[in-house]
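# Kindly generate the corresponding structure for this input.
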Amino acid sequence: MQYKASIIIPTYNRPVDLKNCIRSILDQTVLPYELIVIDDGNLSELPLKAECEQAGIKYVYFKKDKPGLTASRNKGIELVTGDIVFFFDDDVVLFPDYIEQILNIYNMSEDVGGVGGAIANHKRLNLVKKIRKILEIPFMVSGVREGRVLPSGFCTSFGTTPFEIKKVTEVDFLSGGVSSFKKEVFNTFKFDAKHFLNYGMGEDKDFSYRVSKAYKLIYTPHARLYHYEAPQMRPNGYREVFMFVVFTHYFFKTHVKKSPVEWLFFFYAFWGYLLSRILVCIFAPKKHNVNKLRGLLGGFYDVIVRGTKTVE
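As a prediction, this is how the structure comes out:
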C-alpha cells in the first residue's frame, strides 16, 4: 500500500533547530505528504515553507495561545489528513531514509498500529550509570529488554541500557519524538492533556502503552535520527526526578496495578531506585546528583502523602 505520511512538529522558540529538522525532512528518500508545525512560541517566519511547497509537501502552520506539548500533539492530530502520522521534536535531524524505513514496517503487516525509530546519538553510559543499571535490574527499576514495561510500573526506556535493540522488535511503548502511528489509531486514542499539562514527562509512554493493547507497536533500529536536545529546555535535576516519580506512580496505578499485592512490586522498585540514587550521591557527590535525590524524595512525598493526580 502507498501510505501518505503526515509529520507533526510541536515547536517552542527554536527556529534554527526547527529549520535543521525540516531541511532533513526535505532530504528524505520518501517525502511526506504534509508537514504540520504547531507553534507554542513566536516564530517570526515559517522555516523552509516555500521549499516544502515546491517539493510537493503540504505545509500547515498553527499558532497556539497556551504552550503545552501534549495539547500540541492533539491539535496536530486534528489537522492531519495523511495515513501515517509522524511525531518529531523540533530539535531532531533525520537520516535520509528515516521515513522510508518506517513506512516499510507498516507495509509488512496490517496489525501494526505504531512504529518508532532509533536515536543515533544517545549518550553512552559512564561507569557510575552502568553500576546504577546493574543495581536497578534486580529491583525492577530497569530491565535488560528496552521498550518493555516491568511489573513494578517502571519502564526500560530506549537507550538507557547496554543492551541496545539491534533488530525489528515488538515493544510495549514508543518514545514520543521518534514515533509514528496509523491515523486510524486516533479514532480511539488521544494524548492525555488532562494529566500532562505543561511538560510531557511520560505522556508518550502513557499514550503508546494504551495503543499497544489494541495494535502492535514496532521498534526498528534501521530508522535513525539525531536528537540535539537543548539543555535549557530540560527541567533541572530536582524537577526532572520529581516528575519521573509522579509519572511512574500514575502509570503504575493506571495501567499496571491489578491487585493490592502488586503495590509490593512498586514499593520494592522505588526503594531500589532510592538506593541507586543514594549510591550515586556517595560516589559522585555533585550538586546536580544531590538535587535529583531531593527530587526523588519530593516526588515520593507528593504522590503518597498528598496524592497528586496531575503531572504538571
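# CA only for contacts and neighbour counts going forward, please
Will do.
# Tell me which stretches of the stretch 51-200 of the chain form strands.
58-63, 84-88, 92-94, 112-119, 148-149, 155-156, 169-171, 178-182 (DSSP state E, counting those that start in this stretch).
# Out of the ones you listed, which gets nearest to Tyr199?
Go through the strands of the stretch 51-200 of the chain one by one with C-alpha to C-alpha and the one that ends up closest to Tyr199 is strand 84-88, at 15.7 Å.
# Now tabulate the strands of the stretch 51-200 of the chain in TSV and tack on mean neighbour count and distance to Asp39.
Conversion of those to TSV gives the following (neighbours: other C-alpha atoms under 10 Å; distance: least, C-alpha to C-alpha, whole Å):
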stretch	mean neighbour count	distance to Asp39
strand 58-63	16	5
strand 84-88	25	13
strand 92-94	23	16
strand 112-119	25	23
strand 148-149	22	32
strand 155-156	22	30
strand 169-171	17	31
strand 178-182	24	19
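# One more, so I can put them side by side:
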Amino acid sequence: MKIFRTSWYLLKDLLKDILHALPFVPYRKPSKRRKVWNRVRERRFLRRIDAIYLAHRDSVDAIEVSIVMPAYNRAFCIHKPIAGVLNQHHTNWELLIVDDGSTDGLASLIADKYNDGRIRYFPTEHLGVSHARNHGLERARGKYIFYLDTDNAWYPSYLRTMIVFMDYGGLDACYAGARIINDGNETIGYFGERFVWAQCWELNHIDINSFGHRKDVVGKGFRFDESLNRLVDWDFILALTANHRTAYAPFLGVEYYDGEKGSRITFTRYEGERVEELKAQIQNKHREMLNLPNTSARQLRPSWREALRHGEMANKG
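As a prediction, this is how the structure comes out:
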C-alpha cells in the first residue's frame, strides 16, 4: 500500500508538469493554506539540491547573502528568529536588524546579547515596516537578499537550499514552503504553491519570510511601497516577479507564526484599514502584467525541475 501511495504521488506530480506546459490549460487555483504537505515531492527536490551542493560546495559556501529584519518593539520575541539565522547551515550571511523606532530597549538587548560581526543593527525613526525594509535593502551587501520578520523563524537548511536553487537554476527569485503554527506550536497548515503569476495576482499566497531574490534585481529600482499601509509584501512580490525568472522551491523552510501573542509588525499600526479596497488597488496597479505571453511565462516561471535542468545544461556548457 505504501509503494502504491508513493507511486501515485509521483505520477500526479508528473501530470501537473505536463498539463502546466500546455498552452491555455488553467493551473489549479491556489489556496492560501494547505492542510497536508507533499513529503514525497519535498524529498525528491532536496535530493537534487543536496547533490548539486556536494558537487559545488566551495562556490556555494562562498556566496554572501543579506537578511533584512525589521523590528518595532520586538524585544520579547526577537531571540527565536535570530537563533534560526545563527543555526543556518550556510554561514556566510549578514543580518541587518532595522529598528523602526522601538521604545522597549531593543537596541541594548541586541548589543548585550549578540556579539557577532555578521549582525548589523540600524536604528531609524518610526516610519513603518516598508521604510525599515527599504533601509535594509539599501545597505545590503550580499548576492541574494532574504527577509525575516520577528515572529517567524527559519529551519537550518533554508538559506543553503534557496541559494543552491537560485544560483544553480539561473533564477532571479524563489520562495519556499512554510509550516504554520499556533500559540501551542501545533501545526495548523502549510503555505506552498507552484508559482503562476496570474494566480499570485488573484490571491496573495507567497509569504515574504519564505522569499528571496538576487540583489541586482533591487538595483533596477524595486522597493517596498511606503505609501501602502497593508499588503506591502504582496505588492513587492508582484512587482519583482512580473518580469524576472521565479520558481517555487517545494520544501519546508519556514516556521510561520499565526497565533494571538502580540501583533505582527505589518499589522501593528494599520489594523483598521479596509483590506479589500487596498487589495483592489494593488491588483489594478499590476493588472497590465496579466497579458504576459504564454511563451515568456514559461521562461519566467519554471517548475523546480525545469529550473534545475536549466542549471545542468548551463553547467555542461
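# Would you format the strands of the stretch 51-200 of the first structure as a markdown table with distance to Ile9 of the first structure included?
Below are the strands of the stretch 51-200 of the first structure laid out as a markdown table (distance: least, C-alpha to C-alpha, whole Å):
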| stretch | distance to Ile9 of the first structure |
| --- | --- |
| strand 58-63 | 10 |
| strand 84-88 | 5 |
| strand 92-94 | 10 |
| strand 112-119 | 15 |
| strand 148-149 | 26 |
| strand 155-156 | 25 |
| strand 169-171 | 24 |
| strand 178-182 | 11 |
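# buried stuff in the top helix by length along the first structure?
Taking DSSP state H as the criterion, the first structure has its longest helix at helix 263-283. Residues of helix 263-283 of the first structure classed as buried under the neighbour-count rule (16 or more other C-alpha atoms under 10 Å) are 263, 265-266, 268-270, 272-281.
# rewinding a little: for Cys21 of the first structure, find the nearest of the strands of the stretch 51-200 of the first structure.
When the strands of the stretch 51-200 of the first structure are compared (using C-alpha to C-alpha), the closest one is strand 92-94, at 4.9 Å.
# which residues in the second structure does that closest one align to?
Under TM-score structural alignment, strand 92-94 of the first structure corresponds to residues 152-154 of the second structure.
# From the chain's centroid, how far away is the matching stretch?
The chain centre lies 11 Å from the centre of stretch 152-154 of the second structure; the measure is C-alpha atoms, centre = their mean, to the nearest Å.
# how long is stretch 4-18 of the first structure end to end?
22 Å (C-alpha to C-alpha, to the nearest Å).
# what range in the second structure does it sit on?
Against the second structure, stretch 4-18 of the first structure falls on residues 64-78 (TM-score structural alignment).
# how far out from the middle of the chain is stretch 243-252 of the second structure?
9 Å.
# What lies in contact with it?
With contacts defined as C-alpha atoms under 8 Å, 6 or more residues apart in numbering, stretch 243-252 of the second structure is touched by 41-42, 45-46, 155, 162, 165, 170-179, 192-195, 299-304, 307.
# Out of those, which end up buried?
Using 16+ other C-alpha under 10 Å as the burial test, these include 45-46, 155, 162, 165, 170-179, 192-195, 300-304, 307 as buried.
# how close does the longest strand anywhere in the first structure sit to the second structure?
The longest strand of the first structure (DSSP state E) is strand 216-227. Aligned to the second structure and superposed, strand 216-227 of the first structure gives a mean residue distance of 2.0 Å (mean C-alpha distance after the TM-score superposition for the first structure).
# about what we covered before: can you tell me which helices and strands the longest helix of the first structure packs against?
Contacts defined by 3 or more C-alpha pairs under 8 Å, 6 or more residues apart in numbering; DSSP states H and E place helix 263-283 of the first structure against helix 127-136, helix 287-301.
# Need the contact partners of that helix.
128, 132, 135-136, 139-141, 151-154, 252, 257, 289-290, 292-293, 296.
# Okay, angle between it and helix 287-301 too, please.
Going by axes from the mean of the first three to the mean of the last three C-alpha atoms, to 10 degrees, helix 263-283 of the first structure is angled at 160 degrees with respect to helix 287-301.
# what separates helix 263-283 of the first structure from the chain centre, distance-wise?
23 Å.
# start and end residues in the second structure for it, please.
Using TM-score structural alignment, helix 263-283 of the first structure pairs with nothing in the second structure.
# Also stretch 206-219 of the first structure?
Under TM-score structural alignment, the match for stretch 206-219 of the first structure is residues 235-248.
# measure that stretch end to end?
End-to-end for stretch 235-248 of the second structure, by C-alpha to C-alpha: 18 Å.
# same thing with stretch 209-227 of the second structure?
This stretch, stretch 209-227 of the second structure, spans 21 Å end to end (C-alpha to C-alpha).
# what does stretch 51-71 of the second structure give?
37 Å.
# Just the residues contacting it, thanks.
With contacts defined as C-alpha under 8 Å, 6+ apart, stretch 51-71 of the second structure is touched by 90-100, 102, 129, 132-133, 136-137, 140-150, 160, 163-164, 168, 265.
# quick one, helices of the stretch 151-300 of the second structure?
158-169, 197-202, 215-218, 232-241, 275-286, 294-300 (DSSP state H, counting those that start in this stretch).
# got the angle for the fourth one vs strand 246-257?
In this case it means helix 232-241 of the second structure. 160 degrees.
# what's helix 232-241 of the second structure packed up against?
Against helix 232-241 of the second structure (3+ C-alpha pairs under 8 Å, 6+ apart) you get helix 197-202, helix 275-286.
# and Asp58 of the second structure, how many neighbours does it have?
The number of residues packed around Asp58 of the second structure, counting by other C-alpha atoms under 10 Å, is 10.
# Likewise for Ser152 of the first structure?
25.
# my guess is it contacts Lys253, does it?
No: Ser152 of the first structure is beyond contact range of Lys253, at 10.2 Å (criterion: C-alpha atoms under 8 Å).
# any common contacting residues for these two?
Common contacts of Ser152 of the first structure and Lys253 (C-alpha under 8 Å, 6+ apart): none found.
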